[in-house]
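Enquirer: need a 3D model of the following:
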Amino acid sequence: MAKMAENANNHPPQFTNAAFDIVALAASAGGLAAITEVLSNLPAEFTAAIAVVQHLDPRHRSLMAEILSRRTIISVKQAEEGNNLTPGIVYIAPPNRHLLVNCDGTLSLSQSELVHFLRPSADLLFESVAASYKDRAIAVVLSGTGSDGAMGVEAIHKMGGTVIAQDEKTAEFAGMPSAAIQTGYVDFILPLNEISHALVTLVMGNA
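Expert: Predicted coordinates for the structure are as follows:
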């Protein structure tokens, strides 16, 4: 799973055997169960990196990485400043930090202002992923209240990336996926139990 060299245009390194390099997942209320369902059905050899924004209580340390690690065969860790995105590893935004993906394939954490009263923000993650990875990015919007992610979905679409939204019938809270779908920029609207298979097909099927 070695990374290929960066090209001269300051694009992030492309991963071998992958049609997409990064999957950005966003969720809020009801999100832990939805994220667990998606990640637990991905193979250990999944060839893209995964970045996750789940709205969390900023006053408490998050146990999300530990919980997901017990339920998945792929590696899960809380994101740290400067992490290099690596295939088959899930990076969770820490509480009260925006998670951003840089053009060199590294991660940044930011305590910049709240976006729509939220930190971390799915919109900021998606917009940074779109700018860095362009048509090699996938955004996934899962269960949650509110509309976080909808602006970022537009950015992913405009840069040639692919957008998946959980269908409203299988979402515990349909606000976030519904707001994404209403943008008109969602490529696939899928029941929760079909999203992981779609990710494997998209990322690894054409490699």
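Enquirer: please make it C-alpha for all contacts and neighbour counts, starting now.
Expert: Noted.
Enquirer: so which residues of the protein form helices?
Expert: 31-40, 64-69, 122-133, 150-158, 175-182, 192-204 (DSSP state H).
Enquirer: packing partners of the fifth one?
Expert: It refers to helix 175-182. If you count contacts as 3 or more CA pairs under 8 Å, 6 or more residues apart in numbering; DSSP states H and E, helix 175-182 packs onto strand 137-141, helix 150-158, strand 162-166.
Enquirer: please provide the structure for the following sequence as well, for comparison with the first:
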Amino acid sequence: MQFSAPQSDGFEVVVAASSAGGINALVVLLGALPGDLPVPVLVVQHLDPRHRTVIADVLGRRTPLAVKLAEDHEQTHPGTVYIAPPDRHLLVRPGGRLALTDSELVHFVRPSADLLFESVAGAYGPKAIACVLSGTGRDGAMGVDAVKSRGGTVIVQDPSTAEFSGMPEAAVGTGTVDFVLPLEEIAAVIRGLVGTEKQ
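Expert: Next up is the predicted model:
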């Protein structure tokens, strides 16, 4: 299968956003990515800030990738998943350094996929792959617009296969999506784009 997504001289980051139904979606996506993935993965999953989160442990048991909660000023590394902590926005700076902020809610949520995607668009431009998975609301739609406007590649879970279709439908509605795929097919496209399946 040939992909028509724009090829820069290689992708450098994968970013994923999810909300309701997102843990299951992330298990499927991350579980199908190889431990030697040549790029970092940044994740915004809307979590209840009133409870200590075990998302990194849950996902870490189901993927060969290293999984951790993101830390302020942390440098990203390939093959590692960085998850936005509850109630903190996650941003990335050029060069792959992370930043956490407790600035205002965006569309009633913190962390915000839009803020992360916009920072990824600015830091990585055409070397970014952004994914929107199951979730309610519109978070991520403005962000995929930003990623696409900078030449990045946008993948959205087919809303008909999502446990909650709000976020995928809002992303598709922007008209700036490269791939709309069943959840089980997204990881294969990412592997192809980042070069782990080239012969």
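Enquirer: can you lay out the helices of structure 1 as a markdown table showing distance to I164 of structure 1?
Expert: Formatted as a markdown table, those follow (distance: least, CA to CA, whole Å):
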| stretch | distance to I164 of structure 1 |
| --- | --- |
| helix 31-40 | 12 |
| helix 64-69 | 21 |
| helix 122-133 | 12 |
| helix 150-158 | 9 |
| helix 175-182 | 9 |
| helix 192-204 | 8 |
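Enquirer: quick one on the thing from earlier: CSV for the helices and strands packed on helix 175-182 of structure 1, including distance to V101 of structure 1 and mean neighbour count?
Expert: Output for those, formatted as CSV (distance: least, CA to CA, whole Å; neighbours: other CA atoms under 10 Å):
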stretch, distance to V101 of structure 1, mean neighbour count
strand 137-141, 11, 28
helix 150-158, 13, 22
strand 162-166, 17, 25
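Enquirer: if we can go back for a sec, quick one: closest of the helices of structure 1 to A165 of structure 1.
Expert: helix 175-182 (5.4 Å; CA to CA).
Enquirer: quick one: the closest one to structure 2 mean distance?
Expert: With mean CA distance after the TM-score superposition for structure 1, helix 175-182 of structure 1 departs from structure 2 by a mean of 0.3 Å once superposed.
Enquirer: as a markdown table, the helices and strands packed on helix 175-182 of structure 1 with distance to A93 of structure 1 would be great.
Expert: Putting those into a markdown table (distance: least, CA to CA, whole Å) gives the following:
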| stretch | distance to A93 of structure 1 |
| --- | --- |
| strand 137-141 | 15 |
| helix 150-158 | 16 |
| strand 162-166 | 20 |
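Enquirer: which one of these lies closest to L100 of structure 1?
Expert: So among these, helix 150-158 is nearest, using CA to CA, at 12.1 Å.
Enquirer: so which bit of structure 2 is that closest one matched to?
Expert: Aligned by TM-score structural alignment, helix 150-158 of structure 1 falls on residues 141-149 of structure 2.
Enquirer: and the contacts of the matching stretch?
Expert: Residues from elsewhere that reach stretch 141-149 of structure 2, judged by CA atoms under 8 Å, 6 or more residues apart in numbering: 113-118, 120-121, 125-126, 128, 130, 153-154, 167, 170-172, 174, 176-177.
Enquirer: which PyMOL command selects the buried ones in those residues?
Expert: Buried residues within the contacts of stretch 141-149 of structure 2, by 16 or more other CA atoms under 10 Å, are selected in PyMOL with:
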select buried, resi 113+114+115+116+117+118+120+121+125+126+128+130+153+154+167+170+171+172+176+177
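Enquirer: just how off-centre is stretch 155-169 of structure 2 within its chain?
Expert: Distance of stretch 155-169 of structure 2 from the chain centroid (CA atoms, centre = their mean, to the nearest Å) equals 14 Å.
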